[in-house]
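K.L.:
Sequence and computational prediction follow.
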Amino acid sequence: MLVVSEEVREALDAGRAVVALESTIIAHGLPRPRNLQVALELEDTVRRAGAVPATIAVLDGRPRVGLAKDQLERVANEDGIRKLGHRDLPLAVAAGASGATTVSATAQLAALAGLRVFATGGLGGVHREWTATQDESADLGLLARTRITVVCAGVKSILDVPATLQRLETLGVAVAGYGTDRFPGFYLSDSGHPVDWTLRSPEQVADVMRAQDALDAADTALIVANPVPEAEQLDPALHARVLADALHACDAEGISGQGVTPFLLDYLVRHTDGASLEANLAAVRGNVRLAARIASAWARG
């Protein structure tokens, strides 16, 4: 059922570096035609760093790990491409549907194919006002039972960051800052919250991955929180002002549940004149570069 591309399969069989990439940013995160341009750019970034990219999606009911150019074009341009979390995968397979994979679905399929390193933008997490809504991303539960290293820029700043960190601790998911003792805030280099561990090289990250295996630890993820460079982050004052306005607008319009995140993200893009999107892309590019270096260090053994 799982289709692994020839390029990815050959790399895995040869013990070469492979990096998993999600497809939601292609289908739902960027406007056309920039989405395809970014997808190709990210794959090229992985290759230039000496690793093989494995963009993951479901096409016509077949989960695919590694996409050809025409398949990337389908994800970027085809109307009706669904957004699939890991809970949706059996339904999409049975229905013969096509969809872009979120963090949770990408991590699950990557691990199933034998990949250990995954690059994304920011994780989902615990939503604000959780005590009233009980709204928490499926990413957290999936990462609590999946052995994969996720390179990300922390969690989206629209979320409850301290509650998310607490939840990750409760679930037993290890979190380390890359070159920092502060937890990144997606658009921001520093969310205002610390991390307990700092890793300073791809080799150190690979050592932690090997220690996970040697200790026969629980099958949980390793989160490598890689901050967006300060020069490329969203201006913190602008971020604070627009996010406060966005939360007020969301409440005023009575938006709740799954509608909150897309509303807030869209509000940030529109009211920062696209600066939040550029910070998002800067974070993704940095995460992809780092993930390729980590995958290479892991492959070297």
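P.N.:
The structure has been received and is ready for your questions.
K.L.:
For the rest of this, base every contact and every neighbour count on C-alpha atoms.
P.N.:
Will do.
K.L.:
All the helices of the stretch 1-150 of the chain, in order from the start?
P.N.:
Counting by DSSP state H, counting those that start in this stretch, the stretch 1-150 of the chain has these helices, from start to end: 6-13, 24, 34-48, 69-77, 89-95, 103-113, 130-133, 138-143.
K.L.:
Export those helices to CSV and append columns for mean neighbour count.
P.N.:
Formatted as CSV, these follow (neighbours: other C-alpha atoms under 10 Å):
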stretch, mean neighbour count
helix 6-13, 16
helix 24, 25
helix 34-48, 18
helix 69-77, 18
helix 89-95, 15
helix 103-113, 24
helix 130-133, 10
helix 138-143, 20
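K.L.:
In addition, the following structure is provided for comparison:
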Amino acid sequence: MIDIHYSPEVADARASGAPLVALESTIITHGMPWPQNVETAREVEATIRAEGAVPATIAVLSGRLHVGLTDDELETLGQAKDVAKLSRADIAACIATGGTGATTVAATMIAAHLAGIRVFATGGIGGVHRGAETSFDISADLIELATTPVTVVAAGAKAILDLPKTLEVLETNGVPVIAYGQDDFPAFWSRASGLGAPLRMDSAEDIARAAETRTAMGLSGGQLVANPIPQEYEIAQEVIGPIIEAALDEAEAQGIKGKAVTPFLLDHIFRATDGASLTANIALVLNNARLGAGIARALAGK
């Protein structure tokens, strides 16, 4: 069994049966500049604590899988250079070779499951990239959702993706896609994508019961809970849509490929929106943290 280092806070929560919410670390290393990345990470953790749960930020530090980071470790990771971006394909190699890496959605789900954590709050999942019919660029997050029994709370899939194809792949792999409090599948910065969500639930308790029922039935995989961004922070589709298209065109012109695509697009969109996309991103992550804590509390109560 892999050696996992638990922070004192997470170790205490595991011992007492307190509700835990996993958090990824690529938002710290690849999503925002320092010091805003660390400030945001601390704010997300504080939000989960305020909602009666315990945050567990996950990362690989010097070859050791950490579930929960101390304040000093969070600060160090936030300023580290050349941190690997880890998914299912490379997390084991990073640990084996003594590397340092930040976890994506897929890698965070794997680590959370190893640690017995059933809920994970993030910004948006990866999915099918536009043009995937020729590039075959499909995020490992989708297969992880079909494989690993963790409930993932996100503001849908990132809006830079092909959302119809992303929903199709999730459906093919039997992943429940649950819109929270609305019928429309949210589109990250926008509350609505124009695509109907396969399922709708209006309470954390219902989502927790659905997770328990899947376990009781022996069904593999997790759940995607699509939680719309708070209305006051959303960027309307008619505003963000042309900006995304321009960013995609620029990425293609520069030959940006693979793991470099998403950070490039997010940076382009940040500059094109004068920072509004980052403000929205922080708001939706905090919103997802609140819902994730509610689901974790409901599961802990069972």
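P.N.:
Cool, the structure landed. Quick caveat, the model's predicted, so the values are computed rather than measured.
K.L.:
follow-up on the earlier one: now the helices of the stretch 1-150 of structure 1 as a markdown table including distance to T170 of structure 1?
P.N.:
As requested, these are exported to a markdown table (distance: least, C-alpha to C-alpha, whole Å):
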| stretch | distance to T170 of structure 1 |
| --- | --- |
| helix 6-13 | 33 |
| helix 24 | 27 |
| helix 34-48 | 33 |
| helix 69-77 | 36 |
| helix 89-95 | 26 |
| helix 103-113 | 18 |
| helix 130-133 | 16 |
| helix 138-143 | 10 |
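K.L.:
out of those, nearest to V175 of structure 1?
P.N.:
Closest to V175 of structure 1 of the helices of the stretch 1-150 of structure 1, according to C-alpha to C-alpha: helix 138-143, at 11.4 Å.
K.L.:
still on that earlier bit, out of the helices of the stretch 1-150 of structure 1, the one nearest H271 of structure 1 is which?
P.N.:
Ranking these by proximity to H271 of structure 1 (C-alpha to C-alpha) places helix 34-48 first, at 19.8 Å.
K.L.:
Structure 2: matching residues for the closest one?
P.N.:
Aligning helix 34-48 of structure 1 against structure 2 (TM-score structural alignment) gives residues 36-50.
K.L.:
quick one: that stretch to structure 1 mean distance?
P.N.:
For stretch 36-50 of structure 2, the mean deviation from structure 1 after alignment is 0.7 Å (mean C-alpha distance after the TM-score superposition for structure 1).
K.L.:
Mind listing residues that contact that stretch?
P.N.:
21, 27-29, 31, 54-55, 74-75, 78, 282, 285-286, 289-290, 292-293 (C-alpha atoms under 8 Å, 6 or more residues apart in numbering).
K.L.:
Any figure for the gap between T215 of structure 2 and L61 of structure 2?
P.N.:
To L61 of structure 2, T215 of structure 2 is 32 Å away according to C-alpha to C-alpha, to the nearest Å.
K.L.:
same check, this time on S139 of structure 2
P.N.:
24 Å.
K.L.:
try R130 of structure 2
P.N.:
As judged by C-alpha to C-alpha, R130 of structure 2 and L61 of structure 2 stand 33 Å apart.
K.L.:
So for the two, which residue has more residues nearby?
P.N.:
Comparing R130 of structure 2 with L61 by other C-alpha atoms under 10 Å, the one with more neighbours is L61, at 21 against 18.
K.L.:
Under the alignment, what does the more buried one map to in structure 1?
P.N.:
Matched across to structure 1, L61 of structure 2 falls on L59, judged by TM-score structural alignment.
K.L.:
was I right about that match contacting A95?
P.N.:
No - taking C-alpha atoms under 8 Å as the definition, L59 of structure 1 is not a contact partner of A95, at 10.9 Å.
K.L.:
Next, the mean deviation of the longest helix seen in structure 1 compared to structure 2.
P.N.:
Ranked by residue count, the top helix of structure 1 under DSSP state H comes out as helix 275-299. Taken over the aligned residues, the distance from helix 275-299 of structure 1 to structure 2 averages 0.7 Å (mean C-alpha distance after the TM-score superposition for structure 1).
K.L.:
Pull up the aligned stretch in structure 1 for stretch 89-97 of structure 2.
P.N.:
Taking TM-score structural alignment, stretch 89-97 of structure 2 hits residues 87-95 over in structure 1.
K.L.:
what comes into contact with that stretch?
P.N.:
Against stretch 87-95 of structure 1 from outside (C-alpha under 8 Å, 6+ apart): 58, 60-63, 98-99, 105.
K.L.:
how far is that stretch from where the chain is centred?
P.N.:
Centroid displacement of stretch 87-95 of structure 1 relative to its chain, using C-alpha atoms, centre = their mean, to the nearest Å, is 21 Å.
K.L.:
what's the answer for stretch 95-102 of structure 2, then?
P.N.:
Offset of stretch 95-102 of structure 2 from its chain centre (C-alpha atoms, centre = their mean): 20 Å.
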